[in-house]
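# My questions concern the predicted model and sequence given below.
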Amino acid sequence: GGDLEAARKAALDAAEKIKEELKDAKMVFLTAGLGGGTGSGATGIVASICKELDILTLAFIITPFEWEGTERLKRAEEGLKAIKEYVDSLIIIPNEKLSKLVDENTHATTAFDLADEILINAVQGVSQIVNNTGYKNIDFADIQAALKNKGKAIIGMGTEEGEDAAMKAAQKAISSPLLEETSIAGASNVLFSFTGHPSNAKFKDFDTMGRKIAEMVSDKGGKPSEINFGIYYDENLPENAVRVIIFATGFERKVQDLLQKTKDVFQTKQPTEAKKIPPYPISKENQAEILGYSGENKEDKNKAAYWRFKKD
C-alpha cells in the first residue's frame, strides 16, 4: 500500500526469524521493485541484517516508470538510499528503459521477463562457476573478492556459436540494454569464466577475449586492478559454442553518483524533496565505519539496525 513505515516495522518485527533463515547463507541475492511499501521499506532492513551476519549480498533493484508519479519515485529514492548502505554490489534496472526497448507488439509479460532474465543469468552464473570443475577454477573466495564492498556492478552471461563466438558471447554478457549501465569501462575488478566444448576450446579465442575485456575496462583511461578468470569445459555445448560469464565491479563512479543519475532520469517538473529516513547502522565488528549515522545516542552506534528500531 505504499506505507514505508509499516513495511519497515514488519521487517523489524521479523528480524530474528530473518536472521535464523539466513544464518548459514554465504551469499544472498536481494531483488526488489521500488516505489511501493514492501520493496522500498523492508529491503533496507533485510540488507542491514545480511551485513550484520557478514553475508555477501548482491541486490537487483528495479526502479519505477516515470509516469508512476512523484510519490512512487520519492519512495523509490528513499528505498535505494537505505539499500545501498549495506549491500556489497548493486545492479539497477530502470523500468523506464522498457518503453525504449520493446515495440508496440511486444506482450507485457515478455517485456517484464527481460528484467527477470538479468537476475536469472546472475544466479546461474554464480552457480555454474562455483559448482563446476574446470581446467582453471574460480571458487567462492574469488567471487567474494570481486563483489565484496564494490558498489555498482555489471553481471551477465552470454552464449554464442560459430566464428568469433567468444567475443560475441562476452559482448552479449555485458550488453543488456536494460541495465542502468551497459559498459564495463572503469571497472577496477573483473572476473570472467570461459566455457567451451572439450574438443574445441581454443586458447586463441580465450586469449583474444581476455585482451578485449582488458581493453574495454580501460576504455576511459583507467586500468583494472585485477582481472581473474576460469576455464571450463562443457560436453553439452555445441562444438563451436562458447559461454562467457562476466562480473565487473568497483567502478570509478560511486553509488552516490548512481543515485543522482537515477534521480535525474526520473526528475519531474516539480520535484518533491524526499523524506529523510533513519540510517541503519550495524556493529563495528562487521563495519569499520558507520556511514550516515545521525543518532544522538552514541551508545546506539554499536547496535544492529533492528535492535535500535525495536526499542522505540
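Sure, I can see it.

# only C-alpha atoms for contact and neighbour calcs from this point on.
Will do.

# for the longest helix along the chain, which positions count as buried?
When the chain is parsed with DSSP state H, its longest helix is helix 108-131. Under the neighbour-count criterion of 16 or more other CA atoms under 10 Å, helix 108-131 has 111, 115, 118-119, 121-122, 125-126, 129-130 buried.

# Stretch 134-141 too?
134, 137-138, 140.

# Where do the strands of the stretch 1-150 of the chain begin and end?
27-33, 56-63, 89-94 (DSSP state E, counting those that start in this stretch).

# Those into JSON lines, with extra columns for distance to E215 and mean neighbour count?
As requested, the strands of the stretch 1-150 of the chain are exported to JSON lines (distance: least, CA to CA, whole Å; neighbours: other CA atoms under 10 Å):
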{"stretch": "strand 27-33", "distance to E215": "30", "mean neighbour count": "18"}
{"stretch": "strand 56-63", "distance to E215": "26", "mean neighbour count": "24"}
{"stretch": "strand 89-94", "distance to E215": "23", "mean neighbour count": "23"}
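
# put this beside the first:
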Amino acid sequence: VAVVTKPFLFEREQKMRQAEAGIAELKKYVDSLIVIPNERLLVGLDKPLTMIQSFALSDDVLKTGVKSISDLIVEEGYINLDFADVSTIMKGAGYAHMAIGHGSGKEKAKEAAEAVISSPLLETSISGAKRLLINIAMSNDVLSSDVDAATKKITDTAADGVEFIFGTAFKDDMQDEMTITVIAAGFGGDDFDKDIDNSDSEETADTAKTSSGMKEEVISVDNPLLSSLGLNNDKSKNNNSAPAETDDDLDAILKMLGS
C-alpha cells in the first residue's frame, strides 16, 4: 500500500510532472495507491497558511492516513480487524480511497457518515466501490441504531452487493461520539487506468494532465481526529523544519480546521 502526495500549485508544473512520473512508476510495485493532492488541503480555510504551515499540514495529513491504516491492524477492537481484513480490501485494488469522519451528539451517525462520503478535501467519493472496510470507534453510550444508520448510509453509496468488512472499537476518552474510518476499493476494471476530473481549477487541470491517464483517490481527513492523534507536533516537515515560534500558529490552524 502506498500513500503519496501531489504538489501544491505554488510548486508549479515541473514539480507536478515529477510527481506524476513518480506515481506512474510506483504503481507498478504496489497493490493499492492512495493519492493526496496537497492543494485540496487549503480549500475552505478561514486563515491563509504560510509555506511552512502548508507543508506541515500536508505532512500531518499524510501521517494520519498511514497511521489510520496501521491502527486498524494493530489496535484491538470489540469487533476486531486484522491484516487479513485490510489485505482483502486493498490487495490488487489499484487506486484506493480512504476517508475519516467524526460526529457527536444526537446526529453523530449522520455527521460521521456524511463526512466520510463527502468532504471539501475530496475530489472523488466512495460511490461505486465494490469493496469497503468500515471501522467505527465510539463511546460506550452509542446505540446500535446509530451504528446501523451510519453503516447503511455508507454502504448505500457504494456499489450493489459491495463486499463489506466491519469493525468496532470502544474508546473510554469518547462521550456521545463516533469516528468512522473507511477504506474503499474495487471501482471496476483496471483502476490504475481511470481518469479523474480536475475541472474545479483550470490550473489544477492543466498541471494534472499526463500520459499516465491516472485517476486520483483522495484521503479525506476529519480534522478533529487529526488533532486528537497528536500528529501536528512533528518538527520535520518535508525537509522544511518549522521554527519553534510557528508551532502555536500551526496548532491554532489545525484546531480551526476541526471546528
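The structure has been received and is ready for your questions. Small disclaimer: the values here were computed from a predicted structure and weren't measured.

# biggest separation within the buried residues of helix 108-131 of structure 1, which pair?
The span of the buried residues of helix 108-131 of structure 1, defined through CA to CA, is set by A111 and V130 at 30.3 Å.

# What lies in contact with the longest helix of structure 1?
29, 60, 93, 98, 102, 137-140, 143, 155-157, 176, 178, 193, 245 (CA atoms under 8 Å, 6 or more residues apart in numbering).

# ok, now how distant is G167 of structure 2 from G189 of structure 2?
Distance, G167 of structure 2 to G189 of structure 2, by CA to CA, to the nearest Å: 27 Å.

# which residue in structure 2 lines up with I138 of structure 1?
When structure 2 is aligned by TM-score structural alignment, the residue opposite I138 of structure 1 is L81.

# Contact partners for its match?
Contacts of L81 of structure 2 (CA under 8 Å, 6+ apart): 72-73, 166-167.

# Please report how far it lies from S32 of structure 2.
Taking CA to CA, one finds L81 of structure 2 at 19 Å from S32 of structure 2.

# What count of nearby residues applies to K17 of structure 1?
If you count neighbours by other CA atoms under 10 Å, K17 of structure 1 ends up with 12.

# Now check structure 2 for the residue matching it.
When structure 2 is aligned by TM-score structural alignment, no residue sits opposite K17 of structure 1.

# coming back round to it: starting at the chain centroid, how far to the longest helix of structure 1?
Distance of helix 108-131 of structure 1 from the chain centroid (CA atoms, centre = their mean, to the nearest Å) equals 12 Å.

# and it with strand 56-63, angle?
170 degrees (axes from the mean of the first three to the mean of the last three CA atoms, to 10 degrees).

# once aligned to structure 2, how far is helix 108-131 of structure 1 on average?
The superposed helix 108-131 of structure 1 is, by mean CA distance after the TM-score superposition for structure 1, a mean 3.1 Å from where its aligned residues fall in structure 2.

# that older thread, determine which of the strands of the stretch 1-150 of structure 1 approaches L80 of structure 1 most closely.
strand 56-63 (8.0 Å).

# tell me what that closest one is packed against?
strand 27-33, helix 37-52, helix 70-84, strand 89-94, helix 140-147 (3 or more CA pairs under 8 Å, 6 or more residues apart in numbering; DSSP states H and E).

# From the contact counts, what lies against the shortest one?
Contacts of strand 89-94 of structure 1 with other secondary structure elements, assessed using 3+ CA pairs under 8 Å, 6+ apart, are made with strand 56-63, strand 151-161.

# what's the longest one aligned against in structure 2?
Taken onto structure 2 by TM-score structural alignment, strand 151-161 of structure 1 occupies residues 94-104 there.

# Figure out how far the matching stretch is from the centre of its chain.
On CA atoms, centre = their mean, the centre of stretch 94-104 of structure 2 falls 5 Å from the chain's centre.

# again with stretch 126-141 of structure 1
20 Å.

# Ends of that stretch, what's the gap?
End-to-end distance (CA to CA), stretch 126-141 of structure 1: 12 Å.

# Surely Q175 of structure 2 touches D141?
Yes. Using CA atoms under 8 Å, Q175 of structure 2 is in contact with D141, at 7.2 Å.

# So the two - more neighbours on which side?
Q175 (14 against 11).

# The equivalent of A137 of structure 2 over in structure 1 and P64 of structure 1, how far apart?
Aligned by TM-score structural alignment, A137 of structure 2 pairs with T195 of structure 1. As defined by CA to CA, T195 of structure 1 lies at a distance of 36 Å from P64 of structure 1.

# go on, E96 of structure 1?
Taken as CA to CA, the span from E96 of structure 1 to P64 of structure 1 is 7 Å.

# So for those two, which sits in the more crowded spot?
A direct count of neighbours by other CA under 10 Å for E96 of structure 1 and P64 places P64 higher, at 23 against 17.

# What lines up with the more buried one in structure 2?
Looks like P64 of structure 1 aligns to P7 there (TM-score structural alignment).

# What of V87 of structure 1?
Using TM-score structural alignment, the partner of V87 of structure 1 in structure 2 is V30.

# ok, the match of P64 of structure 1 - contacts?
15-16, 19, 37-39.

# on that earlier part again, okay, the buried residues of stretch 134-141 of structure 1 in CSV with distance to F206 of structure 1 next?
CSV is the format used below for the buried residues of stretch 134-141 of structure 1 (distance: CA to CA, whole Å):
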residue, distance to F206 of structure 1
G134, 14
N137, 15
I138, 15
F140, 22
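
# Give me the neighbour count for the residue nearest to L41 of structure 2 when sequence neighbours are not counted.
Leaving aside its sequence neighbours, L41 of structure 2 sits nearest to L121 (CA to CA, 6 or more residues apart in numbering; 6.0 Å). A total of 21 residues lie near L121 of structure 2 under the criterion other CA under 10 Å.

# Quick check: L121 of structure 2 vs F170 of structure 2, distance?
Taking CA to CA, one finds L121 of structure 2 at 27 Å from F170 of structure 2.

# before we move on, what about L41 of structure 2?
29 Å.

# same deal with G161 of structure 2?
28 Å.

# What ranges does the stretch 201-312 of structure 1 have for its strands?
Under DSSP E, counting those that start in this stretch, the stretch 201-312 of structure 1 gives strands at 226-233, 241-249.

# which one of these is the most hemmed in?
strand 241-249 (a mean of 27; mean count of other CA atoms under 10 Å).
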